[in-house]
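*Asks:* sharing a sequence plus its predicted fold:
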Amino acid sequence: MSCGCNTSGDSTHSCATKSTTGCSNVDTCGNSYKLNVFDWLSTVKAPQQSKCPMVEVRFKNDRKSYYHNVNQLPLHLGSVVTVESNPGHDIGVVSLTGELVRIQMKKKNFNEELAPKIYRISSQKDIEIWQEVRKKEESVKIQARKIAKNLHLEMKITDVEYQGDGAKATFYYTAEGRVDFRQLIKEYASAFKTKIDMKQIGYRQESAKVGGIGSCGRELCCSTWLTDFRSVNTNAARYQQLSINPLKLAGQCGKLKCCLNFELDSYVDALNDFPSSNTVLDTEKGRAFCIKIDVFKRKMWFAYVENSMAWYDIDVADVKKMISMNKKGKKATPLEDLKSFALDDKPVTVDLIQENNLDRFEKKRNKQRNKGNFQQNNNKTPNNSSENQQNTAEKRNPEQKDQKKPFKHKKKFPPKRKNNE
């Protein structure tokens, strides 16, 4: 599947890349943007029906919209198009065509009648103006932050997006409360000479626009494929038996990580077959309470009230039997008879890659001994020390053994004191 890029005039060319990474043209190729879409219906023949006239167009970062191809232009993935906007026109990159667009519109409840139009395939002049205003966005963002700081407004300008024709600039900002923009918009309009549009976003949307690398080593989900931001609470971490540590559970946005919801449904379904974590067993050796639950091994760890240092792992089926015996008024079998696993008997693990060692990347250097230190050579005689130096020199250079050695000044050690002194 090739991606077309409009590089000169109105003509388009094929990058001849059949991989998902796209071509090297970062400015115009659709695959260089975030939130890439794979058309899994591209090789499937559509039934005999009217071709979908809608096209998905992607703009800077994570902004997408659907447009009506009224002129039946030959569009494909990566085509740079000029679309209807208010005011003027905007320029975007086609990210999806065909029947999959109809499915996406139905999923997002997008009204086809309200869709704006696609004017034309962007000309070289349109692309040059678009690239010029895109280059100004970083400097405008820095200047906008200075103006907001001088006005003492409690807000942060996260990103600036110019329209394709430069007639409008959208300022994305984050703030804890309400912000008075009356004086700010006047300052921006006089400084940037364009129409100003202010749009407040959340901290998750800010991370999606800025991007970055997560603790897993991959790009942030919100900046690559995640479009809906569901609320995440600490119950998701408790269901997955994770420690409630804000430093580990929080993402780069400062909120709880979105990936805590990815496997939550699987954990909830698996925990439906487990007894409650507040279960207390009445055994012949005393009462035992639940310490933790292992979802993957389907085991529950119990410890006696009198001796909480010894833990015992028991299968879920055995726990259910013990609970049924307690309901009948009978005491259950001691935990030792089922299966025991004390904390002191844990298997010894060997860290082969030394991932827990902080000094694993540092070279270990042998510290040279100071031979002139009197405290180290207090018990050595001068003759023995000179013989040792001669032997070490012969071992280092055996060829120079018979050669005459140059005279070197020897350090004089103080004479060894007698016992009477």
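*Replies:* Looks like it came in fine.

*Asks:* contacts, neighbours, all on C-alpha from now
*Replies:* Noted.

*Asks:* ok, and for the helix or strand containing K186, which residues are buried?
*Replies:* In this assignment (DSSP states H and E), K186 forms part of helix 182-192. By 16 or more other C-alpha atoms under 10 Å, the buried positions in helix 182-192 come out as 184-185, 187-188.

*Asks:* what is the subsequent helix or strand relative to that helix?
*Replies:* Assigned by DSSP H and E, the successor of helix 182-192 is strand 195-200.

*Asks:* how far does that following strand sit from its chain's centre?
*Replies:* 29 Å (C-alpha atoms, centre = their mean, to the nearest Å).

*Asks:* remind me what that strand packs against, helices and strands.
*Replies:* strand 168-174, helix 182-192 (3 or more C-alpha pairs under 8 Å, 6 or more residues apart in numbering; DSSP states H and E).

*Asks:* who's in contact with the longest one?
*Replies:* Residues from elsewhere that reach helix 182-192, judged by C-alpha atoms under 8 Å, 6 or more residues apart in numbering: 140, 144, 147-148, 151, 195-196.

*Asks:* quick check: the farthest pair among the residues you listed?
*Replies:* The span of the contacts of helix 182-192, defined through C-alpha to C-alpha, is set by L151 and K195 at 19.9 Å.

*Asks:* presented hereafter is structure B, for comparison with structure A:
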Amino acid sequence: MGCSSCSTDKDGQPRGCKNNGTCGTDGCNKLTVFDWLSNMSPPNGEMQFDCVEVRFKNSRKEFFRNSENLSLSIGDIVATQAQSGHDIGMVTLVGELVKVQMKRKKVDFKDDALPKVYRKASQSDIDKWQKCRNREEEIKKRAREIAIILKLKMKISDVEFQGDGSKATFYYTAEERVDFRQLIKDMAKAFGIRIEMRQIGYRQEAQRLGGIGSCGRELCCSTWLTDFRSVSTSAARYQQLSLNPQKLAGQCGKLKCCLNYELDMYLDALKDFPSSDTRLHTEKGMAFCQKTDIFKATLWFSYKEDPANWHALSKEQVKEILEKNKKKEKVASLEEYAIENTVEEKVVFENVVGQDSLTRFDRPKGRNNRNKNKKRRNNRKRRPKNA
């Protein structure tokens, strides 16, 4: 991901801000909110809203009260209040739009217990913060080794340091409840910091780690998707997808979030369609629905005695037959309706070059080789011995 000024350079680094997702414009992460009120000043006599939005490590945002009336703008690095010590984050939103975001996230902006912004981060604070972030990969690897030694059935997926370096939060996934008391003791002794363990789901793990999906694009959860709606197999059934878990599951092992993207359109289209359990009564016998094509508005039916032969009927034709069946009338057969739907296929490709077949070079050449060998033998016999 990158903002508009982050075109890639020859060495793979962003050409614009060169910050790899932490640029001051806040345009390189999925939690970006466009400040459409940035060019407007508050009315006369009114103060600017005293709360700001701060982002931490591209996956967590919190709201803080600017009680010191600091002149903050998007991209400023600030020291904020934490449970113990202070944390370092980046301001992502200021002004009246913060109030809108707090209402959307159901955060009371009148709450006196709202954490505060201490100050703008000094250079020493930023250096210490960057040093802590550089240690995260090394500590994550060491924590995984300790968990393996203790034989804990858990996977530590990410580590997030507090800005002052006094605390680290370890995010992990596990199928069962894990007793990690000994793990916390060993990690606190090895790293010399306070440890907090936080369990997350498999979707949240894929969100933090990122990756490339089967569509060839970056994962939706790591680029723009923020809320995870439940996905069920019925979404695949409505869209007539094969229930293959290997194709329907994403990198998190759960059903893909994109199964919900077009589900509403399919549900609206299926309102006018007869049910898949529809049965048609004809003089030739009872017919069952075998397949439905929403885009072509076509349904395929087959007789109970002959399930191999399918007959294509339009949606209107099926409704017409159902109306007759309600009146206890039977149609002669499905073939009469299916003949009306037959359309002559147009030839897309014509052989204008005169080529007989695309596999003409694959024909066996055994006979020609035999004839050539016979001619060579006869020529050798005819030659005089003294020649």
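*Replies:* In hand now; what should we look at? Everything numeric in this text was worked out from a predicted model, so none of it was measured.

*Asks:* between L151 and K195 of structure 1, who's got more neighbours?
*Replies:* Under the criterion of other C-alpha atoms under 10 Å, the comparison of L151 of structure 1 against K195 puts K195 first, with 17 against 11.

*Asks:* mind listing what's buried along the host helix or strand of K291 of structure 2?
*Replies:* Assigned by DSSP H and E, K291 of structure 2 belongs to strand 285-293. Within strand 285-293 of structure 2, the residues scored as buried using 16+ other C-alpha under 10 Å are 285-290, 292.

*Asks:* and of the residues you listed, the nearest to K247 of structure 2?
*Replies:* T292 (21.2 Å).

*Asks:* nearest residue to the closest one other than its sequence neighbours?
*Replies:* L299 (4.6 Å; C-alpha to C-alpha, 6 or more residues apart in numbering).

*Asks:* spatially nearest residue to the spatially most central residue of structure 1 (excluding sequence neighbours)?
*Replies:* Against the mean C-alpha coordinate of structure 1, by C-alpha atoms, centre = their mean, the closest residue is G214 at 1.7 Å. For G214 of structure 1, ignoring the flanking residues on the chain, the nearest one in space by C-alpha to C-alpha, 6+ apart is L220 at 5.5 Å.

*Asks:* and what of I157 of structure 1?
*Replies:* I157 of structure 1 sits nearest to Y173 (C-alpha to C-alpha, 6+ apart), 4.3 Å away.

*Asks:* who touches that neighbour in this structure?
*Replies:* Y173 of structure 1 neighbours (C-alpha under 8 Å, 6+ apart): 155-159, 198-201.

*Asks:* tell me who's in contact with A237 of structure 1.
*Replies:* Going by C-alpha under 8 Å, 6+ apart, the list of residues near A237 of structure 1 reads 243-244, 260.

*Asks:* what do you get for V159 of structure 2?
*Replies:* Contact analysis of V159 of structure 2 by C-alpha under 8 Å, 6+ apart lists 136-137, 139-140, 168-171.

*Asks:* identify, from the residues you listed, the entry nearest to L37 of structure 2.
*Replies:* Nearest member of the contacts of V159 of structure 2 to L37 of structure 2, counting by C-alpha to C-alpha, is T169, at 34.9 Å.

*Asks:* was I right about the closest one contacting Q199?
*Replies:* No. Using C-alpha atoms under 8 Å, T169 of structure 2 is not in contact with Q199, being 10.2 Å away.

*Asks:* okay, these two: which has more neighbours?
*Replies:* Q199 (18 against 15).

*Asks:* and the gap between the residue nearest to the more buried one when sequence neighbours are not counted and A143 of structure 2?
*Replies:* Setting aside the residues directly before and after it, Q199 of structure 2 is nearest to Y172 in space (C-alpha to C-alpha, 6+ apart), at 5.0 Å. Look at Y172 of structure 2 and A143 of structure 2: by C-alpha to C-alpha, to the nearest Å, they are 11 Å apart.

*Asks:* what is in contact with the two at once?
*Replies:* Joint contacts of Y172 of structure 2 and A143 (C-alpha under 8 Å, 6+ apart) are I156.

*Asks:* could you list every helix and strand in contact with the helix or strand where N391 of structure 1 lies?
*Replies:* Counting by DSSP H and E, the element that carries N391 of structure 1 is helix 382-396. Contact partners of helix 382-396 of structure 1 among helices and strands, from 3+ C-alpha pairs under 8 Å, 6+ apart: none.

*Asks:* looks to me like R229 of structure 2 is in a strand.
*Replies:* No. Judged by DSSP: H, G, I helix; E, B strand; the rest coil, R229 of structure 2 forms no part of a strand; its state is coil.

*Asks:* gap between the equivalent of it over in structure 1 and T12 of structure 1?
*Replies:* Residue correspondence to structure 1 (TM-score structural alignment): R229 of structure 2 is matched to R230. R230 of structure 1 sits 40 Å away from T12 of structure 1, going by C-alpha to C-alpha.

*Asks:* the two - which one has more neighbours?
*Replies:* Between R230 of structure 1 and T12, counted using other C-alpha under 10 Å, T12 has the larger neighbour count: 16 against 8.

*Asks:* what kind of secondary structure is the more buried one in?
*Replies:* Bear in mind the rule, three-state DSSP; under it T12 of structure 1 is strand.

*Asks:* which residue packs closest to it, ignoring adjacent ones?
*Replies:* Using C-alpha to C-alpha, 6+ apart, the closest residue to T12 of structure 1 is N6 (4.7 Å).

*Asks:* neighbours of that neighbour, how many?
*Replies:* Counted with other C-alpha under 10 Å, N6 of structure 1 comes out at 21.

*Asks:* just F161 of structure 2 next, same as before
*Replies:* Other residues close to F161 of structure 2 by other C-alpha under 10 Å number 25.

*Asks:* from what I see, it and A168 are in contact.
*Replies:* Yes. With contact defined as C-alpha under 8 Å, F161 of structure 2 counts as touching A168 (4.3 Å).
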